[in-house]
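# Would you be able to build a 3D model of this:
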Amino acid sequence: MENIMTIAGKVKYTITLDPSVWIFDDRRVDLTTYFSQTAESSDSLENYTKAVSKHWDREIMEGAIYPPTLKTEKKFEKEKVLTGTFGIPFKPFLLNSEPAVDAKSLVVHTLTDEIEIPLETAYNFILGYSKDGKPLTSDGPIHIYYGDGSNKDNPIKNITGFIIK
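Model (predicted):
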């Protein structure tokens, strides 16, 4: 149970975080490339349109059969999940907890310290939860990376929980 953390304090709902299940979450990001990519803003309609047109193009080029390339793509994705270094955006968890209107900061509790960070900065956090396909057991269960990548070589480690003030 030491991997379970909570978001508590000035929130409508106390949220429980379990990093061991995030590997199955579609919101995961690859930390080996995340901070080197340029930020692209897109909406869900644009993503849907691209996915549908990609599928349409594939059917036109290869016919409406189950081509062998799809099988290899699934195998590659499974391999990537088992060997990758991943994180997940913190914003959805904060939004689900519904911080109070007067909440100004997030206190990150670690084994040795308490770090107070403005709430607006915390919305951009990326929570790293795996390295090379393995959970962060020695200094985890998560690492905190700032959204701009300024601490990508030295993330906040040994997190035990979060309190919104």
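# From here on, just use CA atoms for contacts and neighbour counts.
Fine.
# Need the three-state assignment for the residue nearest to the spatial centre of the chain.
In the chain, the residue lying closest to the centroid (C-alpha atoms, centre = their mean) is residue 88, at 0.4 Å. What DSSP: H, G, I helix; E, B strand; the rest coil gives for residue 88 is strand.
# want to put them side by side, so please do this one too:
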Amino acid sequence: MIVPITGKVTYAITLDPTVWIFDDRKILLEEAFNSNVNTLDSENEDNELENASKRWDREVYQQKINPPVNKSIKRFEREKILKSSYVMPLDDFLANAEIDSIASAAILVTASGEVTISLDELINSYFLFARDGKPLKEDGPVHLYYKDGSNRENPIKNITKVIIK
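From the prediction side, this is the model:
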């Protein structure tokens, strides 16, 4: 259930979609293709000072960047999580991997072969990682959706690895 990102990157990273359900960056699938989707919670939008403080703390203490994780999940949120489908934007992960400037494409390794897409398409994509609150076991671990929704009816499924070329 992991998805490595390798190839022309400074840091090969391994994504574990099974833990993203607790990540604040996740987006409801139904809301992902709205033009006004913002990946931050509305509380974080209103509190720029708090975000600046967190960035400062990371720089001063030189800690590893940790993903924003729900500190506490209320009961109604837990029920919503267990019934909803979620996607995760890929841009943060690709930024952390530090793609080489000479890279031009990405190969998505799937159960049925390889699919080549441009880096722009990859950066502007989501990984679907949960359907009805459960990991994608049969046709997963992740599906790729373009942020513009152009492949909404036909996502790239069964992605097991991303190779930057």
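# still on that earlier bit, spit out the contact partners of the closest residue to the residue nearest to the centre of the first structure other than its chain neighbours.
Leaving aside its sequence neighbours, residue 88 of the first structure sits nearest to residue 28 (C-alpha to C-alpha, 6 or more residues apart in numbering; 4.6 Å). Neighbouring residues of residue 28 of the first structure by C-alpha atoms under 8 Å, 6 or more residues apart in numbering: 22, 86-89.
# PyMOL command to pick out the buried ones of those residues?
Of the contacts of residue 28 of the first structure, the buried ones can be selected in PyMOL as follows, counting by 16 or more other C-alpha atoms under 10 Å:
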select buried, resi 22+86+87+88+89
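# Reformat the contacts of residue 28 of the first structure as JSON lines; add distance to residue 47 of the first structure.
Output for these, formatted as JSON lines (distance: C-alpha to C-alpha, whole Å):
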{"residue": "22", "distance to residue 47 of the first structure": "22"}
{"residue": "86", "distance to residue 47 of the first structure": "21"}
{"residue": "87", "distance to residue 47 of the first structure": "21"}
{"residue": "88", "distance to residue 47 of the first structure": "19"}
{"residue": "89", "distance to residue 47 of the first structure": "18"}
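# hmm, which of the contacts of residue 28 of the first structure are common to the second structure?
With both residues aligned by TM-score structural alignment, their matches' C-alpha atoms under 8 Å as the criterion, the subset of the contacts of residue 28 of the first structure whose aligned partners also touch in the second structure is 22, 86-89.
# remind me, longest strand of the second structure?
As assigned by DSSP state E, the longest strand anywhere in the second structure is strand 156-164.
# Now that strand on the first structure. Mean distance?
In this overlay with the first structure, the average offset of strand 156-164 of the second structure from its partner residues is 0.6 Å by mean C-alpha distance after the TM-score superposition for the first structure.
# Which strands or helices does that strand pack on?
The helices and strands touching strand 156-164 of the second structure, judged by 3 or more C-alpha pairs under 8 Å, 6 or more residues apart in numbering; DSSP states H and E, are strand 3-7, strand 105-110, strand 142-146.
# highest average neighbour count across these?
strand 142-146 (a mean of 25; mean count of other C-alpha atoms under 10 Å).
# distance from it to the first structure after superposition?
Looks like 0.5 Å for strand 142-146 of the second structure (mean C-alpha distance after the TM-score superposition for the first structure).
# which outside residues touch that strand?
17, 121-122, 124-129, 136, 151-152, 155-160.
# What's the local residue count around residue 149 of the first structure?
Neighbours of residue 149 of the first structure under the rule other C-alpha atoms under 10 Å: 16.
# quick one: the strands in the second structure?
Under DSSP E, the second structure gives strands at 3-7, 13-15, 27-28, 86-89, 105-110, 113-118, 125-131, 134-135, 142-146, 156-164.
# can you redo those as TSV with distance to residue 75 of the second structure?
Formatted as TSV, the strands of the second structure follow (distance: least, C-alpha to C-alpha, whole Å):
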stretch	distance to residue 75 of the second structure
strand 3-7	30
strand 13-15	27
strand 27-28	18
strand 86-89	18
strand 105-110	36
strand 113-118	40
strand 125-131	19
strand 134-135	17
strand 142-146	27
strand 156-164	32
